[in-house]
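Q: Can you look at this prediction? I've put the sequence above it.
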Amino acid sequence: MSNETEQYEAPMRRAFDLATRGPLIGGNPQVGCVLVDHDGTIVAEGWHHGAGTPHAEIVALSALPKGMDAHGLTAVVTLEPCNHTGRTGPCSVALIAAGVERVVYSVKDPGATSGHGAQRLAEAGIAVGHGLLEAEGEALLHPWIEVMRRGRPWVTVKWASTLDGRAAAADGSSQWITGAAARQLVHEQREASDAILVGTGTVLADDPSLTARGDAGELMPHQPLPVVVGERAIPATAKLHAHPRGVLETHSRDLAAILNELQKIDVRRVYVEGGPTLASAIIAAGFADEYAIYLSPALLGGPMLAVGDLGIPTMDGIRRLQIDRIEQLGDDLFIAATPKAATPKPATPKEG
């Protein structure tokens, strides 16, 4: 990063702070933007409020003080300005029309259609700096970037179990393994998701409502879409039919196809609550991007494991995780983890 763009580190950090005010859910990333004058003073700022609303750059331009225009200003943005028309117009075009002198962004837009805004800006004669605090920008946008690169939603696999790994008693009963504090965090994680995946077996056994609820049982502002994985239809009396978002029955067990279809309807974050059969299938297929694990200090024994067969016959195939966070919730533990990159095996020396 050149000295010219290093002067924008403080404004970029402000843009990061603004970006986090935007929603995690929906098809669009969290983006922040500040407009800076030649003295380095922030004169306007904005962030993206969610799909279908103006992008951060447009919000910042609209926030300029009365009588001031953008000529000669620098736009500092967390993500490369978009270059396509979707629900809103291209931010690159809006910045050009506004007359900004320079654009500095942190992370390149990996989208095939939304990317290349920097090229359009440069072709219009606007100075462009990129890669400022890129590691921090990548961390902020990591799930969204991975969604764009892989073409499928970010998948969180959740389970609650006893310390000996049981998700239910031998008779199938499972309420409640964990306490109230742990269950409330689950509701918060549901609200931060676009969809909840559940298997038909879980619907038939537990008849869950899969709503996101507050401490007093009230519905939270955002409700994830319940998605039922499996070929069987769920009963007409199932509680899911009363869900505020309705219910999507896939009538399929093809996880890759299901995730692909969810991506097409702007589902970016999927929360898997479908019991051991669905969780194991997601993990075995390599679709688990992170884990939300709730452990109760209790023992049940018996056959009702939280995770079933992963198709791993030997230790060579073990799925190792990186622990990202551990939190005590009442008597329970919450563990946030992500898959750990496999360590290449050293080559076996040849004889002779």
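A: Received it, and whenever you're ready, just let me know what you need.
Q: Could you use CA atoms for every contact and neighbour count after this?
A: Noted.
Q: now the strands: where do they sit in the stretch 51-200 of the chain?
A: Assigned by DSSP state E, counting those that start in this stretch, the stretch 51-200 of the chain shows strands spanning 74-79, 102-107, 127-130, 154-162, 195-199.
Q: So which of these is nearest Arg87?
A: Judged by Cα to Cα, the one of those that comes nearest to Arg87 is strand 74-79, at 17.9 Å.
Q: Tell me where the longest helix sits in the protein.
A: Counting by DSSP state H, the longest helix found in the chain is helix 134-150.
Q: for that helix, the distance to its chain's centre please.
A: Relative to the centre of its chain, helix 134-150 is centred 9 Å away, using Cα atoms, centre = their mean, to the nearest Å.
Q: Over to stretch 243-262?
A: In terms of Cα atoms, centre = their mean, the centre of stretch 243-262 is found 18 Å from the chain centre.
Q: Enumerate the positions of that stretch that are buried.
A: 243, 247, 249-250, 253, 255, 258-259, 262 (16 or more other Cα atoms under 10 Å).
Q: Repeat that for stretch 320-340.
A: Neighbour counts over stretch 320-340 (16+ other Cα under 10 Å) mark 329, 332-339 as buried.
Q: One more to weigh against that first structure:
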Amino acid sequence: MQDELYLQRCIELAQKALGRTYPNPLVGSVIVYKDEIIGEGYHHKAGEPHAEINAINSVIDKDLIPESTIYVSLEPCAHYGKTPPCALKIKELGFKKVVIGAMDSHDKVNGKGKKIIQDAGIEVISGILEKECIALNKRFFTYHEKKRPYIILKWAESADGFLDKDFKPVSISNSLVNQFVHQLRADEHAILVGTQTALNDNPSLTVRNVEGINPVRILIDFDLKVPIDFKIYNNEAKTLVFNSIKEEEKDHIHWIKIEKDNFIPTLMSALYKEQIQSVIIEGGSFTLQQFINAGLWDEAIVIKNENLKLDSGTKAPHLDSKPFKNQTVRDNTLSFYSSDNS
């Protein structure tokens, strides 16, 4: 029971860095001596020390380490990247015991970290709160196991199922829901729209109503119809433009050539290559429906304004699935879907 308690604390710590560690996973670590936490830490961002190192550095009396247990939500790394392997540091300090939440499916780790520690004669237990630790890194695991980003579909519709009024932008979600949407942007790695949404709405796709890092912007614009002075091209975030005309990198804008045929699988391969771990598909209706029809999504969030009728315009996508949760925020209803339940 104590192991679960300390692993839960690891998860809480790891979540503090949501949206800031890409392409690295979210990891938390706790060090316990005689049922007392003497150190804790989490991975703040890529290139900085990992959770285990931050936890070790926070221990005031290092002499207690050989008699302590280190808890970590994800298997300690076994390879040299921007930082040395955590498994070697744990071996060097000679912890009494290591408790791991989930094993790391990344081919550079995948059991190697655990083996280094075990071979050093240190007791290792893994699979504690495994389901919760895997859920914490659903983006990381999807990316490495399915070779594609974690896909979140998102749109706002009127009570009668339209995305706009007479094909012109209209405000559908309320201010509280807008704040939620901006938090979602801050949490995820990238955000994607098609040509028509970019032309109709001229969105900047940045984080404004909350604190956070702007997601990578992805524009699907085969014929490069979106003018270069539109907000999506401003210098506030890295922008990937998938098109059929040119391949070029200029400052924060990367034009990537892609064929229209077999478009979605090709796009997934390209985003995998770009190390994009999660994407919010924000529109338009045609783009969203393509992902739904291909069965290529992990979560969907549909915002409905119960008091707004628009009568005509762009029809909302059709998702033949039942929500696992509904949440009412003033006059808006948020419905949450999972592909696991579809």
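A: Yes, it's here. Keep in mind it's a predicted model, so treat the numbers as computed, not measured.
Q: about what we covered before: so which of the strands of the stretch 51-200 of the first structure is the most surrounded?
A: Of all the strands of the stretch 51-200 of the first structure, strand 74-79 has the most neighbours on average by mean count of other Cα atoms under 10 Å, namely a mean of 30.
Q: between that strand and helix 134-150, how many degrees?
A: Put simply, strand 74-79 of the first structure runs at 50 degrees to helix 134-150, going by axes from the mean of the first three to the mean of the last three Cα atoms, to 10 degrees.
Q: Which residue numbers in the second structure does strand 74-79 of the first structure align to?
A: Here strand 74-79 of the first structure aligns to the second structure at residues 69-74, judged by TM-score structural alignment.
Q: what's the mean distance for that stretch versus the first structure?
A: Here stretch 69-74 of the second structure, set against the first structure after superposition, deviates by a mean of 1.1 Å using mean Cα distance after the TM-score superposition for the first structure.
Q: circling back to that earlier point, and the contacts of the longest helix of the first structure?
A: Here helix 134-150 of the first structure makes contact (Cα atoms under 8 Å, 6 or more residues apart in numbering) with 16, 28-30, 78-79, 106-107, 110-111, 153-154, 268.
Q: whereabouts in the second structure does that helix align?
A: Residue span in the second structure matched to helix 134-150 of the first structure, by TM-score structural alignment: 130-146.
Q: and the end-to-end length of the matching stretch?
A: 19 Å (Cα to Cα, to the nearest Å).
Q: Quick check: closest non-adjacent residue to Asn49 of the first structure.
A: Actually, residue 49 of the first structure is His. It isn't Asn. If you skip the residues right next to it in sequence, His49 of the first structure has Gly22 as its closest partner in space, 5.0 Å away by Cα to Cα, 6 or more residues apart in numbering.
Q: Tell me which residue of the second structure lines up with the one you found.
A: So, by TM-score structural alignment, Gly22 of the first structure is matched to Ala17.
Q: Quick one: map Gly329 of the first structure onto the second structure.
A: One correction, residue 329 of the first structure is Leu, not Gly. Under TM-score structural alignment, Leu329 of the first structure pairs with Val329 in the second structure.
Q: Mean deviation, the longest helix of the first structure versus the second structure?
A: Mean for helix 134-150 of the first structure is 2.3 Å (mean Cα distance after the TM-score superposition for the first structure).
Q: just the angle between that helix and strand 154-162, please?
A: Helix 134-150 of the first structure and strand 154-162 are oriented at 100 degrees to each other (the same axes, to 10 degrees).
Q: Touching, Thr239 of the second structure and Lys250? I think so.
A: No: with contacts counted by Cα atoms under 8 Å, Thr239 of the second structure stays clear of Lys250, the gap being 10.1 Å.
Q: quick one: the strands in the stretch 201-350 of the first structure?
A: Under DSSP E, counting those that start in this stretch, the stretch 201-350 of the first structure gives strands at 225-229, 248-249, 269-272, 290-296, 321-329, 332-339.
Q: okay, those in a markdown table with distance to His71 of the first structure next?
A: Formatted as a markdown table, the strands of the stretch 201-350 of the first structure follow (distance: least, Cα to Cα, whole Å):
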| stretch | distance to His71 of the first structure |
| --- | --- |
| strand 225-229 | 44 |
| strand 248-249 | 49 |
| strand 269-272 | 39 |
| strand 290-296 | 44 |
| strand 321-329 | 44 |
| strand 332-339 | 45 |
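Q: Looking at those strands, which is nearest to Glu45 of the first structure?
A: Short answer: strand 269-272, nearest of these by Cα to Cα, at 27.2 Å.
Q: aligned partner of Ala55 of the second structure in the first structure?
A: So Ala55 of the second structure corresponds to Ala60, using TM-score structural alignment.
Q: how many other residues sit next to its match?
A: By other Cα atoms under 10 Å, the residues close to Ala60 of the first structure number 22.
Q: so who does it touch?
A: Residues counted as contacts of Ala60 of the first structure (Cα under 8 Å, 6+ apart) are 33-35, 44-47.
Q: Relative to Asp109 of the first structure, how far out is it?
A: From Ala60 of the first structure to Asp109 of the first structure the distance is 19 Å (Cα to Cα).
Q: And the helices in the second structure?
A: Secondary structure of the second structure (DSSP H): helices located at 2-15, 51-58, 86-93, 112-119, 130-136, 138-146, 175-187, 195-201, 263-273, 285-293.
Q: For the aligned residue in the second structure for Ala181 of the first structure, give me its contacts.
A: Using TM-score structural alignment, the equivalent of Ala181 of the first structure in the second structure is Leu176. For Leu176 of the second structure, the contacting residues are Val329, by Cα under 8 Å, 6+ apart.
Q: what do you get for the one 10 residues further on?
A: Counting by Cα under 8 Å, 6+ apart, Ala186 of the second structure touches 19, 207, 210-215.
Q: Can you say which of the residues you listed are buried?
A: Neighbour-count burial (16+ other Cα under 10 Å) applied to the contacts of Ala186 of the second structure gives 19, 207, 212-215.
Q: hmm, which two among these are most spread apart?
A: The most widely separated members of these are Gly19 and Val207, with 11.6 Å between them, by Cα to Cα.
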